[in-house]
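K.L.:
please find the sequence and the predicted model below.
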Amino acid sequence: MTAVLDVARLQLGAWRWLVFGWVILALSFGINLAIATLGDASFTSGGVAVVPIFGTVLASALVSQWWPFAAGLSVTRTRFLQANLLLAVAVAAGTGLVLLALTALESATDGWGRSLVYFGVFTAADGPGQEWAALTSLYLLAWAVGVLFAAVQKRWGGTGTAVGIGLAVVVPGAVVALATVLDWWPAIGRWVEAQTVTGAVLGGVLLAGLLFGSGWLVLRRAAP
């Protein structure tokens, strides 16, 4: 466990990526607050989505930039990814707590005095515990996407990355087209409405585990 913690601390050298994400979030919040100030009605923004996006960016940077450095120090792939997963859980949990605190402050100030809903987007959550779990699982899922993306890039280079991005675009597009042609949307809507936040959180964690495990399998045959 001590060795894993040492490798996790090594990966903390990428803290600038994490700080950069919060800087972008602050700028996005400032812009949305200015827009809400200019308007008369309540304003709901999706700008907080930048947080999981930067989770993906941070995870990808750690694998693509810091794994070669760690490998040069004789850190194995398994040890590196164990530390990466530990770091992912810690960062996701901390991020969830910060966003939960900002959501509470937003609610206490009636949307920052401008009826702005920026952080409190998980209105379906039943209490702060569930909301924190939803935020944390979403960040973990985004992180796992970044790990898999970087692993594919390391294993197959630009060609693998292009194919992966293409599949990520084409497959969902094909599913959407098929659902439209076969008129599945009403049934899909009913299924979504029947889901609980707890179920969504568990599903997100399972999917994150699947993506992270896939990244580990790909990285096993990749060169640093």
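P.N.:
Yes, it's here. Numbering: from 1, shown residues only.

K.L.:
every contact and neighbour count from this point should use C-alpha atoms.
P.N.:
Noted.

K.L.:
for the residue nearest to residue 153 when sequence neighbours are not counted, which residues are in contact?
P.N.:
Setting aside the residues directly before and after it, residue 153 is nearest to residue 161 in space (C-alpha to C-alpha, 6 or more residues apart in numbering), at 5.2 Å. Listed by C-alpha atoms under 8 Å, 6 or more residues apart in numbering, the contact set of residue 161 reads 149, 152-153.

K.L.:
same deal with residue 42?
P.N.:
Contacts of residue 42 (C-alpha under 8 Å, 6+ apart): 36, 114-117.

K.L.:
distance of it relative to residue 36?
P.N.:
7 Å (C-alpha to C-alpha, to the nearest Å).

K.L.:
residue ranges of the strands in this protein, please?
P.N.:
All strands of the chain, identified by DSSP state E, fall at 43-44, 116-117.

K.L.:
and here is the other one:
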Amino acid sequence: MNRVNQVVKMHLRNKFTWFLVPWAILGANFLINAVIATSLNDGEVVNTGAIASIFIYTLITGTLTLKETFPFAIGLSIRRKDYFFGTALTVLLVNTISGLAITTLSAIEQATDGWYVRLHLFELGFLKDLPFIGIVGINIILLVNLYFIGFTISSLHRRFGSMSMYIFFTAALLIGTITSYTLTHFGLWVEIAHWLANNYMDLFWWMIPMVGVYMIISYGLLRKAAV
């Protein structure tokens, strides 16, 4: 446990990556859109997808963590197992804080009718009927899920090298192309959109076991990965 805590402390020393950059990006998006909403000043609702920036950043962070910290941790004689669980604990801690912050800002946004200028950046309309704790949970699940998708991809690269990335992304592109063609050919896009609109909560619940799947895969890859 001491080594796991050591890994957590190692990660949290890098406050720039874990905290400052994502919230600086989100803060800049908020200020820009607030200026736009204020300048309109005609009662028009300003909807923006800028909140997606912190989720995308979390995915990218997952792909970069190994490159920046794994060799250093192994050089300090930290076991791969301790590195992995220390990283997972850090991810849960950081994204719990982020999930709480996002949901709190969303509640403030809703209470002030969009910061008094009808600006909707943090609030997701299809979640507004859920209780506060439910929205917090969904935000945390989504952030952790995205992080471990990136972490798993990075673990694959660490284990098998650059060629694995060519194979992985080529396969992903091929599967995506075939799927898109099939859905277009049989006219299934509208049906899928309706299904998603009615069952999006089920997708969030499925993200919980998927995090476990990503963790198992990435841990298995890291056990034999080169430093």
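P.N.:
Happy to help now that I have it. Please read these numbers as outputs of a predicted model, since none were measured by experiment.

K.L.:
now the contacts of residue 161 of the first structure: which count as buried?
P.N.:
149, 152-153 (16 or more other C-alpha atoms under 10 Å).

K.L.:
which stretches in the first structure count as helices?
P.N.:
With helices called from DSSP state H, the first structure shows them at 2-11, 15-38, 50-61, 67-72, 77-108, 128-181, 185-194, 197-219.

K.L.:
burial-wise, tell me which of those helices comes out on top.
P.N.:
Comparing the helices of the first structure by mean neighbour count (mean count of other C-alpha atoms under 10 Å), helix 50-61 ranks first with a mean of 22.

K.L.:
just want the most central residue of the first structure.
P.N.:
residue 142 (2.5 Å; C-alpha atoms, centre = their mean).

K.L.:
how close does the closest residue in space to that one that isn't next to it in sequence get to residue 17 of the first structure?
P.N.:
Nearest non-adjacent residue to residue 142 of the first structure, counting by C-alpha to C-alpha, 6+ apart: residue 56, 5.0 Å away. The span separating residue 56 of the first structure from residue 17 of the first structure equals 11 Å under the rule C-alpha to C-alpha.

K.L.:
please apply the same query to residue 64 of the first structure.
P.N.:
13 Å.

K.L.:
and if you look at residue 212 of the first structure?
P.N.:
For residue 212 of the first structure, the distance to residue 17 of the first structure - C-alpha to C-alpha - is 20 Å.

K.L.:
repeat that for residue 218 of the first structure.
P.N.:
Counting by C-alpha to C-alpha - residue 218 of the first structure and residue 17 of the first structure are separated by 24 Å.

K.L.:
with respect to residue 73 of the first structure, which of the contacts of residue 161 of the first structure is nearest?
P.N.:
residue 153 (21.6 Å; C-alpha to C-alpha).

K.L.:
residues contacting that closest one?
P.N.:
64, 160-161.

K.L.:
that older thread, between the helices of the first structure, which one is closest to residue 121 of the first structure.
P.N.:
helix 77-108 (8.5 Å).

K.L.:
if we can go back for a sec, give the contact list for the counterpart of the residue nearest to the centre of the first structure in the second structure.
P.N.:
Residue 142 of the first structure maps onto residue 146 of the second structure when the alignment is built from TM-score structural alignment. Residues near residue 146 of the second structure by C-alpha under 8 Å, 6+ apart: 55-56, 58-59, 62.

K.L.:
again, 10 Å this time
P.N.:
55-62, 140, 207, 211 (C-alpha atoms under 10 Å, 6 or more residues apart in numbering).

K.L.:
ok, now residue 154 of the first structure?
P.N.:
Contact partners of residue 154 of the first structure, counting by C-alpha under 10 Å, 6+ apart, are 63-64, 148, 160-161, 218-219, 221-224.

K.L.:
can I get these in CSV with distance to residue 23 of the first structure?
P.N.:
Formatted as CSV, these follow (distance: C-alpha to C-alpha, whole Å):
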residue, distance to residue 23 of the first structure
63, 22
64, 23
148, 25
160, 31
161, 28
218, 32
219, 31
221, 36
222, 33
223, 33
224, 30
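
K.L.:
between the residues you listed, which is nearest residue 188 of the first structure?
P.N.:
Nearest member of the contacts of residue 154 of the first structure to residue 188 of the first structure, counting by C-alpha to C-alpha, is residue 148, at 27.7 Å.

K.L.:
what sits against the nearest residue to that closest one once chain neighbours are set aside?
P.N.:
Spatial nearest neighbour of residue 148 of the first structure, chain neighbours left out: residue 215 (4.2 Å); criterion: C-alpha to C-alpha, 6+ apart. Neighbour list for residue 215 of the first structure: 63, 81, 144-152, 209 [criterion: C-alpha under 10 Å, 6+ apart].

K.L.:
residues touching the alignment partner in the second structure of residue 86 of the first structure, list them.
P.N.:
Matched to the second structure by TM-score structural alignment, residue 86 of the first structure sits across from residue 89. When contacts are counted by C-alpha under 10 Å, 6+ apart, residue 89 of the second structure touches 4-5, 7-8, 83.
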